[in-house]
Each structure stands twice: as structure tokens, then as C-alpha cells.
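Chemist: the following comprises the amino acid sequence and a computationally predicted model.
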Amino acid sequence: MAKMTFIERDGTRKEVDAPLGLSVLEVAHKHGVDIEGACEGSLACSTCHVIVAADWFDKLEAPSEDEEDMLDVAFGVQKTSRLGCQIVMSESLDGLTVSLPPSKKAG
């Protein structure tokens, strides 16, 4: 079992247990973190967009071309943006920190 931290839209840090083999999206849903994941991890949307902490970004496998295409239409993309459905927890990611991007809607 790994640990990971979500930084929610209001800045709240939420450290959670992250079972190995689950995607960041699945871990978020397991712990009630507000990530939509409309396509349920099928790489057909960008609603599970997360911003990976800079010190973790280079430890991830490179995104696929399909993931990069989906990130092109995501809101609030940054240099370390990834799709949560494409990051699978492993022992090497124990301690991973991701932030939720700002919401499209105000308030």
C-alpha cells in the first residue's frame, strides 16, 4: 500500500492510502476526492486532469500521444499536467502529490 496526497481546489491537503495497481483517478474516487472521470478511465475525456507536483513529474512514465491529445482540451493545463486515469500507483510512486486544477466554474 502506497500513500499519496491530493491538494484540493481550496488548497486542503488530503493524504490517502493508495493501493498499488489503482490509477490516481480510482484512488481519488475511493477517498471522495472531487475528480470527475466522466469516461471512467477510457482515455476519452480530460475530466480527471491533475497537476503533478514538480518533484514527481519526471518519475512518471511519459504520457501517450492519446493522453497528450486529451490534455490539449483540458482546462487549466500546466507543464506538469497529466490525466489521473493514466497514472497507476506503484511502490516507486509512494508519496506522490497531485493538485486538482482550478474549476472551470467560478465559486
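Modeler: Arrived safely.

Chemist: from here on, just use CA atoms for contacts and neighbour counts.
Modeler: Fine.

Chemist: P101 and G76 touch, don't they?
Modeler: Yes - using Cα atoms under 8 Å, P101 makes contact with G76 at a distance of 6.1 Å.

Chemist: and the comparison structure, right after this:
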Amino acid sequence: MIDISIEGQNGERRVLEVPEDMGLNLMEVLKAYEYDIQATCGGMALCATCHIEVLEGGEKLGEINDNEMATLDTLPDADRNSRLACQLRPDAAMNGLVIRLKCNN
């Protein structure tokens, strides 16, 4: 298990215990914790309904693939810290990651 923190609108952080060996992506983990993520495209990096901002630990994440970059480029509020949760697979390197959900702002 690894810890990933979700920062809410008020700045409070909730730590989630995330399994790294179940083959889930971060979007699926967030849905399992009952965060309001539509996941309209089913994790194909097409809809951006799982848009997150990486507040801490971005250097621990893998490179953005072309599909993710193309989708993020369509978002007016995306920046260099933006990622799609559906494209991130939790692993040991992500322990301590801090994110904020952008998809339901």
C-alpha cells in the first residue's frame, strides 16, 4: 500500500491508502473512494473527466503520453502540473503524491 493525498477546495488533505498491486489506475482508485469522477471515456484519455493537478511528487510520475497530452491541450485550465488520473498507475514511487481534483471544479 502507498499513500496518496487529495487536497480539497478548502486546503484540507485526505490521505488515501492505495493498493499498488491490483492493476488499477488512479482514476479507478478515486472512484472506489467515491470521488465524483465521471470517467466518461472509460480511461482512454479522451474526455478529461479525471483531470487532476499534481501538487507534490510530480517528478515521480512517468512521462505524459501523446493521447494524454492531446486531451490536456483542450482544457482551458490545464497547466504543467495537470495529468489525467486514468493514465497513472499507482506504484511505490508515487508514495506521498499530493493531488487536487480539477474534474469537478
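Modeler: In hand now; what should we look at? Please read all numbers here as calculations on a predicted model, not as lab measurements.

Chemist: can you pull the TM-score for these?
Modeler: TM-score of the superposed chains, computed with TM-score structural alignment, normalised by the length of structure 2, equals 0.86; 102 aligned residues with a Cα RMSD of 1.6 Å.

Chemist: before we move on, back to that, more neighbours: which of P101 and G76 of structure 1?
Modeler: Comparing P101 of structure 1 with G76 by other Cα atoms under 10 Å, the one with more neighbours is P101, at 20 against 15.

Chemist: is that one in a helix, a strand, or coil?
Modeler: The three-state assignment at P101 of structure 1 reads coil, by DSSP: H, G, I helix; E, B strand; the rest coil.

Chemist: how about the contacts made by it?
Modeler: 9, 49-51, 75-77 (Cα atoms under 8 Å, 6 or more residues apart in numbering).

Chemist: can you give me the helices for structure 1?
Modeler: 24-30, 54-57, 65-71 (DSSP state H).

Chemist: burial count for the closest residue to A78 of structure 2 other than its chain neighbours?
Modeler: Counting by Cα to Cα, 6 or more residues apart in numbering, L72 is the residue found nearest to A78 of structure 2 once chain neighbours are left out, at 6.1 Å. When counting by other Cα under 10 Å, one arrives at 23 neighbours for L72 of structure 2.

Chemist: who are the neighbours in contact with L72 of structure 2?
Modeler: 48, 78, 82-84.

Chemist: tell me where structure 2 has strands.
Modeler: Read by DSSP state E, structure 2 holds these strands, from start to end of the chain: 2-7, 13-18, 51-56, 82-84, 97-101.

Chemist: structure 1: matching residues for the last one?
Modeler: When you say that, I think you mean strand 97-101 of structure 2. Matched against structure 1 by TM-score structural alignment, strand 97-101 of structure 2 falls on residues 96-100.

Chemist: returning to that earlier point: please identify the most buried of the helices of structure 1.
Modeler: Stretch with highest mean neighbour count among the helices of structure 1: helix 24-30 (a mean of 21; mean count of other Cα atoms under 10 Å).

Chemist: how close does that helix sit to structure 2?
Modeler: For helix 24-30 of structure 1, the mean deviation from structure 2 after alignment is 0.8 Å (mean Cα distance after the TM-score superposition for structure 1).

Chemist: now what about that helix, what contacts it?
Modeler: 17-19, 34-35, 37, 41, 48, 84-89.

Chemist: going by neighbour count, which of those residues are buried?
Modeler: The neighbour-count criterion (16 or more other Cα atoms under 10 Å) marks 18-19, 35, 37, 41, 48, 84-89 among the contacts of helix 24-30 of structure 1 as buried.
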